[in-house]
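Student: model this:
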Amino acid sequence: MSYSKLVERYVVSFATFFTLNIPDGILRRVFSEKNNFRLAPPPQPRLPPIMEITVGPPRLPIAEYSSATRIEYVQDKFMLDITGPIEEVIEVAKGLSSFFNDLGYDLDKMMRYVEINFPSQPIDVKDAMRGIRSITIFKGSEHLSKLVGSNVGVFSFSLSSPETPLTLNWLHLRVDPDVNSPNARLYISIIKRAEKMSEGIDFLTKIFQVIEAIKELLERGGSV
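Tutor: As a prediction, this is how the structure comes out:
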């Protein structure tokens, strides 16, 4: 499903953070061919270069699923990451608990929290800027406009609950107009953390509803 002419399918990351490290051999058993996964080849050893710049901890490829979904493990963070089209990631996430349970592992007891990351992606919205400014209030904008000598207004906005991300239960949603076509297209990014796997999966299945609700809200100018 897509809400923009620029994309065919939206992608999402569904990351599970564990309390302790999980050997990659166990993960390869979890994501086995029996469960319709294709095992990713283990990384090949290589000679260290004279000088190397490393950005972030290395990702260990575990398996692939369906057309474009990757399962990777970041050992330094005890993080299992599932990234791909939303529809495929939902299928994998719904089966996670049973995949682990088949090997005698209780996933709910092993994990700390899950994090869903919907990276900035476009949706087409008619009169997007008018919609944004009709639902947001920037008090004192007249004074600021006089001060800077230009009529300023809200351009983008974000929502969060609670206010700070210093919690394992957090939601952050950001909306930014396309700078080259601000009245026709927006970019939306979403981050959701949850302590329970069931809550994370429930939100994952509602992402399309969230996108559609934002689109309808802005096109109607705040009236629902």
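Student: okay, CA-based contacts and neighbour counts for the rest of this
Tutor: Fine.
Student: List the buried residues for the strand ranked longest in the chain?
Tutor: When the chain is parsed with DSSP state E, its longest strand is strand 111-124. Residues of strand 111-124 classed as buried: 111-124 (neighbour count, 16 or more other CA atoms under 10 Å).
Student: downstream neighbour of it in the secondary structure list?
Tutor: The element immediately downstream of strand 111-124 (helix or strand, assigned by DSSP states H and E) is helix 128-135.
Student: Show me which residues of that following helix are buried.
Tutor: By neighbour count, and taking 16+ other CA under 10 Å as the criterion, the buried residues in helix 128-135 are 128, 129, 130, 131, 132, 133.
Student: Could you identify the most distant pair in those?
Tutor: With distance counted by CA to CA, no two of the buried residues of helix 128-135 lie farther apart than 128 and 133, which are 8.8 Å apart.
Student: With distance to residue 176 added, can I get the buried residues of strand 111-124 in TSV?
Tutor: Written out in TSV, the entries for the buried residues of strand 111-124 read as follows (distance: CA to CA, whole Å):
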residue	distance to residue 176
111	33
112	31
113	28
114	25
115	22
116	19
117	16
118	14
119	12
120	9
121	10
122	9
123	10
124	12
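Student: all strands for the protein, in order.
Tutor: According to DSSP E, the strands that the chain contains are 11-18, 37-39, 60-65, 69-74, 79-85, 111-124, 157-161, 170-177, 185-194.
Student: Compile these into JSON lines and extend it with columns for distance to residue 97.
Tutor: Formatted as JSON lines, the entries for these read as follows, by distance: least, CA to CA, whole Å:
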{"stretch": "strand 11-18", "distance to residue 97": "11"}
{"stretch": "strand 37-39", "distance to residue 97": "15"}
{"stretch": "strand 60-65", "distance to residue 97": "17"}
{"stretch": "strand 69-74", "distance to residue 97": "15"}
{"stretch": "strand 79-85", "distance to residue 97": "13"}
{"stretch": "strand 111-124", "distance to residue 97": "11"}
{"stretch": "strand 157-161", "distance to residue 97": "27"}
{"stretch": "strand 170-177", "distance to residue 97": "22"}
{"stretch": "strand 185-194", "distance to residue 97": "15"}
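Student: Sequence B follows; please return its structure for comparison with A:
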Amino acid sequence: MVALVVCLLLVVGGAGLSGYLLYHAARDDDRGWPASWHTAAFTVSGDDSTRVDAGRLLALLAGTGTRYEVHGDRIVLAVPPARAAALPRLRSLMPVRTELSVRPVLDVTSPSPGCTPGDPPACDRSGQRYRLGPPVLSGREVTGVRTGTDPETGWSVTVRFSAAGQRAISDATSRYAGQQWAIVMAGAVLSAPEVPGPVSGPLQVSDGSDLGQMRRIAAAFRLGRHPVTIRAA
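Tutor: This next block holds a predicted model:
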């Protein structure tokens, strides 16, 4: 998982996960990936921007190097042959409800090859396991999300909260200053940055030169603000 430098904090709430995902070798030479890559199709209710955000979230869950395209009401995810195992791992998450929460990290254990996002305790794409405290904030408290660049930290995501959400994040980060927090969605830890001190304003998550990662994190917050259900097509 890409390490994130956090000026402010946030996380995503786990959701019940079950279902089935079909995947197959891509055959269309005109797609944005080689014909040998493996693909999976998904659907989600909403407009094109919602489907783009859902594609970004799925790419974040699937791991580095994953590509996606939106074709009408379908999202097509693609991975190279060497990473084909990412698709059957994703099928255990379907359907995904994009509920988001922020949770303190109570303990971290060594990565486990058998750990799949959605398994308790929560884990990330690398198999790192996290024991998490209760949610202190949900995505429904998010009022705005913006991706931009900062002269000191590079590409970043700025998240604004409602008055109640701001109080919750400020109180929680005061109690757990200097501790890791988990951004969790669909039972998966999307990121677990360390928060150096209390968050008293908008949350800013930075990752230097990785604009793609910041866009995916921003997508998770937007989807958490107005939760939708992503299903296998």
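Student: Superposing both, give me the TM-score.
Tutor: For this chain pair, the superposition-based TM-score is 0.25 by TM-score structural alignment, normalised by the length of structure 1; 104 aligned residues with a CA RMSD of 6.4 Å.
Student: on that earlier part again, between the strands of structure 1, which gets nearest to residue 143 of structure 1?
Tutor: In terms of CA to CA, the element of the strands of structure 1 nearest to residue 143 of structure 1 is strand 157-161, at 20.4 Å.
Student: what's that closest one in contact with?
Tutor: Strand 157-161 of structure 1 is contacted from outside by 170, 171, 172, 173, 174, 175, 176, using CA atoms under 8 Å, 6 or more residues apart in numbering.
Student: Quick check: end-to-end length of stretch 171-189 of structure 1?
Tutor: From its first residue to its last, stretch 171-189 of structure 1 covers 11 Å (CA to CA, to the nearest Å).
Student: my bad, should have said stretch 174-186 of structure 1
Tutor: Using CA to CA, the gap from the first to the last residue of stretch 174-186 of structure 1 comes to 10 Å.
Student: Name only those of the contacts of strand 157-161 of structure 1 that count as buried.
Tutor: 170, 171, 172, 173, 174, 175, 176.
Student: okay if I get those as TSV plus distance to residue 93 of structure 1?
Tutor: As requested, those are arranged in TSV below (distance: CA to CA, whole Å):
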residue	distance to residue 93 of structure 1
170	19
171	19
172	21
173	21
174	24
175	26
176	29
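Student: For residue 207 of structure 1, state which of those is nearest.
Tutor: The shortest distance between residue 207 of structure 1 and any of these, using CA to CA, involves residue 173 and amounts to 11.2 Å.
Student: Could you check how many residues crowd around the nearest residue to that closest one once chain neighbours are set aside?
Tutor: Nearest non-adjacent residue to residue 173 of structure 1, counting by CA to CA, 6 or more residues apart in numbering: residue 190, 4.5 Å away. Summarising burial for residue 190 of structure 1: neighbours were counted as other CA atoms under 10 Å, giving 22.
Student: Then residue 138 of structure 2?
Tutor: Neighbours of residue 138 of structure 2 under the rule other CA under 10 Å: 23.
Student: same thing with residue 197 of structure 1?
Tutor: Using other CA under 10 Å, residue 197 of structure 1 has 21 neighbouring residues.
Student: measure residue 194 of structure 1 to residue 148 of structure 1 for me?
Tutor: Distance of residue 194 of structure 1 to residue 148 of structure 1, given as CA to CA: 42 Å.
Student: Check residue 92 of structure 1 too.
Tutor: For residue 92 of structure 1, the distance to residue 148 of structure 1 under the criterion CA to CA works out to 52 Å.
Student: Between those two, which has more neighbouring residues?
Tutor: Just comparing residue 92 of structure 1 and residue 148: by other CA under 10 Å the higher neighbour count belongs to residue 92, 21 against 9.
Student: any idea how far residue 17 of structure 1 is from the more buried one?
Tutor: Relative to residue 17 of structure 1, and taking CA to CA, residue 92 of structure 1 is found at 16 Å.
Student: Neighbours of residue 143 of structure 1, how many?
Tutor: Around residue 143 of structure 1 sit 12 other residues, with neighbours defined as other CA under 10 Å.
Student: buried ones in the top helix by length along structure 1?
Tutor: Residue-count comparison of every helix in structure 1, with assignments taken from DSSP state H, identifies helix 86-101 as the longest. Of all the residues in helix 86-101 of structure 1, those buried under the rule 16+ other CA under 10 Å are 86, 87, 88, 89, 90, 92, 93, 94, 97, 99, 100.
Student: and the angle for that helix with strand 111-124?
Tutor: Per axes from the mean of the first three to the mean of the last three CA atoms, to 10 degrees, the angle that helix 86-101 of structure 1 makes with strand 111-124 is 170 degrees.
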